[in-house]
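1. build me a model from this:
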Amino acid sequence: MVAMRWLAWLLFAAGSAALTFSQGGAQPAPQPQEGGVHFGEIGDPTKWPLSAIGTVRIIWGIGYSKQCTGTLVGPRLVLTAAHCVHMNGKALPPDHVHFLAGLNKGMPGAHSLAARLDVAPGYIATEAPTAAGAANDWALITLEATIPVKPIAVQALDEFAFAAVARSGAALQVGYGKDRPYLPSVRRECAIKPGANTGTFTFECLLNFGYSGAPILADVAGEPAVIGIGTLVYFAADKRPVMGVACSSTQFSARVGELLGAR
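-> Purely as a prediction, here's the structure:
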C-alpha cells in the first residue's frame, strides 16, 4: 500500500512539476516540445535490455523533482551517476530516491524506493559535474523491493577490448533525457574514444540533460553489458552539445560484484 501511494505521487509529480535534469549540472528543464531535437530513436521499454533501464527520480518536497537514468545491474541494485543522488553537496536520504524501470509513456514497468546508497569512495560533490571528477561519478542504489526484470551485466573492458568495441561502432546508449523524458531513447553506433583521465572515456551519443547515468552498452559474450555510464556533456558556445564524458565500468565493476556476492 505504501509503495502504491509513492507511485501515485511520483506520477502526479511528473505530470505537474517541472523536472530538473542533472546531466551537465542541475537546472530547471522545460517540458519537451513536439518537433524538438531528439538524440536517439524511441526504444521499446517492454523488451530487454531496455526493460532493465529506467529513471532515477528524486522527490524533494512539493514541486521539486530531479531525474537521471539508471540501470538494473542486480535484482535490487541500480547503477547511476553519483551527482544524481546528491543535492547541495550532500548525498540524499534513500527514502527520497526512486527507481522506475522500463518507463513507458510515463508508466513504469516496476518501481521501488531506495533502501541504501553506495557512492564511489573518491567522489567529491561539486555544483556541476566535472571532467576531473568523472571517474568517480558513479553510485549504486540498493532497492527496497526486487525488480522482476533480468538485470544487465557490468563488464570492465581492458584497453584492447575497448579499442575493439570502439572500432566496431557497435556500442549503444539508452536513456531518458530532457528531449524525451517518458520513453527510452536509443542511440546506436555510439562513437567512443579513450578519455584523457584514467577511468573515463568520451562518447558522442545521448547528449542532453537527463542522460546522466545512462548506460553505454556493448555486446560481451553474446549479450549486452554495461561498459560505462554518461556523466557530463560539453556544450559549444551556441549551446550545441558536442561530446560527453563517461565513467568507465572499470571504476565500479568490482563494487557491483561485491554487493551482488554479499546477497
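
2. CA only for contacts and neighbour counts going forward, please
-> Noted.

3. so where do the helices sit in the stretch 101-250 of the chain?
-> Under the criterion DSSP state H, counting those that start in this stretch, the stretch 101-250 of the chain carries helices at the ranges 159-168.

4. for Glu41, grab the count of nearby residues.
-> When neighbours are counted by other CA atoms under 10 Å, Glu41 registers 14.

5. OK, contacts around it?
-> Ser185, Val186, Arg187 (CA atoms under 8 Å, 6 or more residues apart in numbering).

6. over to Phe12?
-> For Phe12, the contact set (CA under 8 Å, 6+ apart) is empty.

7. ok, back up a step: CSV for the contacts of Glu41, including neighbour count and distance to Lys90?
-> Shown next, in CSV, are these (neighbours: other CA atoms under 10 Å; distance: CA to CA, whole Å):
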residue, neighbour count, distance to Lys90
Ser185, 26, 30
Val186, 21, 31
Arg187, 21, 32
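
8. state the three-state secondary structure for the closest residue to Gly102 other than its chain neighbours.
-> Leaving aside its chain neighbours, Gly102 sits nearest to Ser51 (4.3 Å; criterion: CA to CA, 6 or more residues apart in numbering). When the structure is split into helix, strand and coil by DSSP: H, G, I helix; E, B strand; the rest coil, Ser51 lands in helix.

9. what's near enough to touch Ser51?
-> Residues near Ser51 by CA under 8 Å, 6+ apart: Asp44, Pro45, Ala101, Gly102, Gly109, Val149.

10. before we go on, could you also do this sequence so I can check it against the first one:
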Amino acid sequence: MALVAVTTAAQAQTRGQTHAADTQLRALDNGIDAAAWEAVGRLNIGGAGFCTGALIAPRLVLTAAHCLFDKQSKLRIDHGKVEFLAGWRNGRAGAYRKIRRAVVHPDYVFDGEVSSDRVRHDLALLELDSPIRNTTIRPFSTAGRPRPGDSVGVVSYARDRAEVASLQEICKVLARQNGVLVTSCSVDFGASGAPIFSFSNGVAEIVSVVSAKAEVQGQHVSLGTALGAPLALLQAELVAGKGVFQEEGPASRRIKVGHAPRETGAKFVRP
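-> Take a look at the predicted model:
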C-alpha cells in the first residue's frame, strides 16, 4: 500500500474533526500518576539520542525498528550501546538494563522509500541482559488492533520532555489499513517506539507502537505499527537464537528522510 492510501484514509476520517479536542499531554512526574506506567521507559541510544520502549515480558522490550539505525550512516546501531531505563523520571529509573539481543522485522528497510509499507514493518524486540522482576514494574499485555473511532492513549518521552514520560489518555483511531494505525495522538522526536494503548475494561494493553508522525492537510496525525503477526515473528526469531549484532555493509540507497513522494500531499517524519 502506498502512502497515498494512508493519506486518503486519514483525510476521510479526519475531515470535519478537530484534534484539539483530544486530551492534552499529562506529565507523569509524581509517584501516584506514574505508578501504572513504570514499564514504559526511555531507551538511551549510545549517547546520541533516545526513543521510548515498553516492557511486555520481564526480559522483553517493544520499540520501533528505526530506533536501532544511525540516521547518518543508515546502518544498524550496536544494541550493546543501548540502555533501557524503566520508569525514567527526573534523573532516576526503576530499573536499568543493557540489551543482550535485538531483532527487527526482516522486511523493514531503514533507507528506502518513505511508505506505509515501511511503517508496517517498523517494529523491534529487545532482549534485556537480565529480567526486570520488580513488583512496581509490571509488563504490559498486548492486544489486537482497535477499530476506527476507538479511544487509545500513548505514553512517551520526547524532545521537550525527555526527563519525564507524558500520557495522552484520550486520542482517536482515525483509520487502520494493512497493518498501519493512523491516530490523533500527539507525538514528537523521541516518541519513536512509544506504546499506544487501548483501555478495554479499564486495563491498559499495547495495541501499536509509534512509528512516525505526519501532516495531512494541516492536521497532525501519528502512524503506528500494528502488532499481531509481526510481533509473533520477532518473538520466534529470538527463540531461534537470532538478534546477535553484526556489522552491516554500506547502504545502497539514500533518501532525504521526512519527505514523502510529492503526489501524496503528506509529509511523514520519524518522531
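
11. got a TM-score for the pair?
-> Once superposed, the chains reach a TM-score of 0.72 (TM-score structural alignment, normalised by the length of the first structure), with 212 aligned residues with a CA RMSD of 2.8 Å.

12. tell me which of the contacts of Glu41 of the first structure are still there in the second structure?
-> When those are mapped onto the second structure and scored by both residues aligned by TM-score structural alignment, their matches' CA atoms under 8 Å, the shared contacts come out as Ser185, Val186, Arg187.

13. any idea what the last one aligns with in the second structure?
-> This points to Arg187 of the first structure. The equivalent of Arg187 of the first structure in the second structure is Gln168 (alignment by TM-score structural alignment).

14. let me know whether its match touches Ser151 as I believe.
-> No - between Gln168 of the second structure and Ser151 there is no contact under CA atoms under 8 Å: 10.7 Å.

15. circling back to that earlier point, distance of the counterpart of the residue nearest to Gly102 of the first structure in the second structure relative to Asn201 of the second structure?
-> Alignment of Ser51 of the first structure against the second structure is given by TM-score structural alignment, with Glu38 as its counterpart. Separation of Glu38 of the second structure from Asn201 of the second structure (CA to CA, to the nearest Å) stands at 20 Å.

16. same question for Gly224 of the second structure.
-> When CA to CA is applied, the distance between Gly224 of the second structure and Asn201 of the second structure equals 22 Å.

17. more crowded one of the two?
-> Taking other CA under 10 Å, Gly224 of the second structure and Asn201 do not tie; Gly224 has more neighbours (31 against 6).

18. now do the contacts for the more buried one.
-> Residues counted as contacts of Gly224 of the second structure (CA under 8 Å, 6+ apart) are Val119, Arg120, Val180, Leu181, Val182, Thr183, Ile196, Ser208, Val209, Val210, Ser211, Ala212.

19. in strands, which of these fall?
-> Val180, Leu181, Val182, Thr183, Ile196, Ser208, Val209, Val210, Ser211, Ala212 (DSSP state E).

20. distance check, the closest residue in space to the second one that isn't next to it in sequence against Arg89 of the second structure.
-> Spelled out, that is Leu181 of the second structure. In space, and not counting its chain neighbours, Leu181 of the second structure is closest to Gly224: 4.8 Å by CA to CA, 6+ apart. Gly224 of the second structure sits at a distance of 25 Å from Arg89 of the second structure (criterion: CA to CA).

21. so what's the counterpart of Pro94 of the first structure in the second structure up against?
-> In the second structure, Pro94 of the first structure lines up with His79, judged by TM-score structural alignment. When the contact criterion is CA under 8 Å, 6+ apart, the partners of His79 of the second structure are Leu68, Ile99, Arg100, Arg101, Ala102, Phe245.

22. how do these look in the first structure, which are kept?
-> Contacts retained in the first structure from the contacts of His79 of the second structure (both residues aligned by TM-score structural alignment, their matches' CA under 8 Å), given in the numbering of the listed structure: Ile99, Arg100, Arg101, Ala102.

23. looking for the alignment partner of the last one in the first structure.
-> So that's Ala102 of the second structure. Under the alignment (TM-score structural alignment), Ala102 of the second structure pairs with Leu117 of the first structure.

24. ok, the residue lying closest to that match once chain neighbours are set aside - how many residues close by?
-> With CA to CA, 6+ apart as the measure, Ile141 is the residue that lies nearest to Leu117 of the first structure, at 4.8 Å, once sequence neighbours are left out. A count of neighbours around Ile141 of the first structure, defined by other CA under 10 Å, yields 28.

25. now swap in Leu75 of the second structure and tell me
-> Other residues within reach of Leu75 of the second structure by the criterion other CA under 10 Å amount to 17.

26. then the one 5 residues further on?
-> By other CA under 10 Å, the residues close to Gly80 of the second structure number 16.

27. and it, helix, strand or coil?
-> Under three-state DSSP, Gly80 of the second structure falls in the helix class.

28. what do you get for Cys67 of the second structure?
-> Using three-state DSSP, the secondary structure recorded for Cys67 of the second structure is helix.

29. and the residue mapped onto it from the first structure, how far from Arg57 of the first structure?
-> Using TM-score structural alignment as the criterion, the counterpart of Cys67 of the second structure in the first structure is Cys84. In this structure, Cys84 of the first structure and Arg57 of the first structure are separated by 9 Å, where distance is defined by CA to CA.

30. neighbour count: the two, which is higher?
-> Cys84 (31 against 25).

31. my guess is the more buried one meets Cys68, correct?
-> Yes - look at Cys84 of the first structure against Cys68 with CA under 8 Å: they come within range, at 6.2 Å.

32. just give me the match in the first structure for the residue nearest to Leu181 of the second structure.
-> If you follow Gly224 of the second structure across to the first structure using TM-score structural alignment, you land on Ala246.

33. doesn't Gly244 make contact with Ala236 of the first structure?
-> No - contact status for Ala236 of the first structure versus Gly244: not in contact, 11.9 Å apart, counting by CA under 8 Å.

34. the more surrounded of these two?
-> Taking other CA under 10 Å, Ala236 of the first structure and Gly244 do not tie; Gly244 has more neighbours (24 against 9).

35. let me see the contact set for the more buried one.
-> Taking CA under 8 Å, 6+ apart as the criterion, Gly244 of the first structure is in contact with Thr202, Phe203, Glu204, Cys205, Leu207, Gly230, Thr231, Leu232, Val233, Tyr234.

36. try Thr142 of the second structure
-> Under the criterion of CA under 8 Å, 6+ apart, the contact partners of Thr142 of the second structure comprise Ile56, Glu205, Ile206, Val207, Leu227.

37. please consider this matter closed, and thank you.
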